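A.B. asks: sequence and predicted structure below; questions after.
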Amino acid sequence: MSAGRGLAYKIVPVTTFEQNCSVIWCEKTKKAAVVDPGGDLPKILAAIDELGLTLEKVLLTHCHIDHAGATADLAETKGVPIVGPQKEEQFWIDLLPQQSMMFGFPATKSFSPNQWLEQGDTVQVGDQYLEVRHCPGHTPGHVVFIHHPSKLAIVGDVLFNGSIGRTDFPKGDMDTLVNSIHQQLWSLEDDYEFIAGHGPNSTIGFERKNNPFVSDHRG
């Protein structure tokens, strides 16, 4: 658990893909959001209860099965809205039942988000606000969430520690993804930390210098 300046988070790894589901909350109000509930719903619910939080909403970066598999059940169980991603992600939402069968996940329901997000939107968690940036390439409707006071970003499968998201799935595109990283993430200061969809956290500055796919020094 870390962050500060009004926002805290706990990473809850879920599914056999070890996806970094994030419980984020306003330190003042204890109101929370779950970002990318990919599966293992009891584990997510236990984390919310253990932290003494009140869930306000589900936030989605994108809708591959390991990020969105438990979304419908969590929203229904807690009676909260589903917010995001960007509307082009409906393609992957509609395929969730097929994705669950393909990867051996529990049966998964598709859903309709209560709110689509667009570039420049903000989402509120308690008294805290996160900026939304549209970062297509891994999937067409992928978004990232940025909490500027704590210099924390939640980037899903756009950027990883030492790597970037796959683009060999339907509607993925490498040039689009690289452009998203350059335009939407490299504009952040070097000391912004990010939670990736898989693996350890990193910083924008470290990846700008060292990431073999998108660093300033590649090639």
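C.D. replies: On my side now, so go ahead. In this text, all values refer to a predicted model and were calculated from it rather than measured experimentally.

A.B. asks: rest of the way, CA atoms for contacts and neighbours
C.D. replies: Will do.

A.B. asks: show me what the longest helix anywhere in the chain packs onto, helices and strands only.
C.D. replies: Using DSSP state H to define each element, the chain has its longest helix at helix 41-50. Counting contacts by 3 or more C-alpha pairs under 8 Å, 6 or more residues apart in numbering; DSSP states H and E, helix 41-50 is packed against strand 7-14.

A.B. asks: now with 10 Å, please.
C.D. replies: If you count contacts as 3 or more C-alpha pairs under 10 Å, 6 or more residues apart in numbering; DSSP states H and E, helix 41-50 packs onto strand 7-14, strand 19-26, strand 31-35, strand 54-59, helix 71-78.

A.B. asks: who touches it?
C.D. replies: 10-15, 21-25, 32-34, 37-38, 52-55, 69-71, 73-74, 77-78 (C-alpha atoms under 10 Å, 6 or more residues apart in numbering).

A.B. asks: next up, a structure to set beside the first:
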Amino acid sequence: MRFCITPVTAYQQNCSLLICEHTNKAAIVDPGGDIDTILKAIDRENATPESILITHGHLDHIGATAELAALLSIPVIGPHQDDQFWIDAIPEQCRTFRFPACDSFTPSRWLSQGDIVKVGEEVLDVFHCPGHTPGHVVFVHRNTKLAIVGDVLFKGSIGRTDLPKGDFNTLIHSIKNNLWPLGEQFTFIPGHGPMSTFGEEMRNNPFVSI
């Protein structure tokens, strides 16, 4: 599986394309906005989108979801249903954060701990990692040791927990009990900023270092 990262919106949120190298089918992860930019990335990668994967319900990660799903006629998968209140609040989020108006949506499939998602012939494991939001999920591709962690973990930091239904202790538990056991060799794509490895964060991240 290969991937490309396209920062979108004024928040420079990392929208990722996960592409099966056998079929060229792709999943669009967290399309927060800037649909034209996302479509150009898909065209550049010569990929065929088959789904949209959502890590959590914050606007900068889901703003373009409804429009893109309709445009491409593909299903929306995730996050965990505990983030439904965030998805329902998209119009309010747009007004609050001065985003262009976006539509709410209902995912084709909610996700839970232990689920799997397919991208072409590739398989992603799903981990429910609440704390930043209650319904946040992480997608893990074991064959390439890659995790798409949304706003759970960043290089040198962690997701904020001061928004509705965020919880610091829950977030730390999610990282240490769901992510660290995967191993130091795992590389991760965060929701914002540069990639890192779990090993580097275990050693150097002041919030969750061992």
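C.D. replies: Structure's in. What do you need? As the structure is a computational prediction, the values presented were derived from the model and not from experiment.

A.B. asks: on that earlier part again, turn the helices and strands packed on helix 41-50 of structure 1 into JSON lines, columns for mean neighbour count.
C.D. replies: Shown next, in JSON lines, are the helices and strands packed on helix 41-50 of structure 1 (neighbours: other C-alpha atoms under 10 Å):
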{"stretch": "strand 7-14", "mean neighbour count": "20"}
{"stretch": "strand 19-26", "mean neighbour count": "25"}
{"stretch": "strand 31-35", "mean neighbour count": "25"}
{"stretch": "strand 54-59", "mean neighbour count": "23"}
{"stretch": "helix 71-78", "mean neighbour count": "18"}
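
A.B. asks: would CSV of those with distance to Val214 of structure 1 be doable?
C.D. replies: Formatted as CSV, these follow (distance: least, C-alpha to C-alpha, whole Å):
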stretch, distance to Val214 of structure 1
strand 7-14, 25
strand 19-26, 22
strand 31-35, 25
strand 54-59, 27
helix 71-78, 31
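
A.B. asks: ok, which of these comes nearest Phe169 of structure 1?
C.D. replies: Nearest to Phe169 of structure 1, of all those, is strand 19-26, at 17.5 Å by C-alpha to C-alpha.

A.B. asks: the closest one maps to which residues in structure 2?
C.D. replies: Per TM-score structural alignment, the counterpart of strand 19-26 of structure 1 in structure 2 is residues 13-20.

A.B. asks: next one: stretch 194-205 of structure 1
C.D. replies: By TM-score structural alignment, stretch 194-205 of structure 1 lines up with residues 188-199 in structure 2.

A.B. asks: try stretch 81-101 of structure 1
C.D. replies: Counting by TM-score structural alignment, stretch 81-101 of structure 1 lines up with residues 75-95 of structure 2.

A.B. asks: just stretch 159-169 of structure 1 next, same as before
C.D. replies: Using TM-score structural alignment, stretch 159-169 of structure 1 pairs with 153-163 in structure 2.

A.B. asks: just the terminal-to-terminal distance for the matching stretch.
C.D. replies: In terms of C-alpha to C-alpha, to the nearest Å, the two terminal residues of stretch 153-163 of structure 2 are separated by 16 Å.

A.B. asks: show me what counts as buried in it.
C.D. replies: Within stretch 153-163 of structure 2, the residues scored as buried using 16 or more other C-alpha atoms under 10 Å are Leu153, Phe154, Lys155, Gly156, Ile158, Gly159, Arg160, Thr161.
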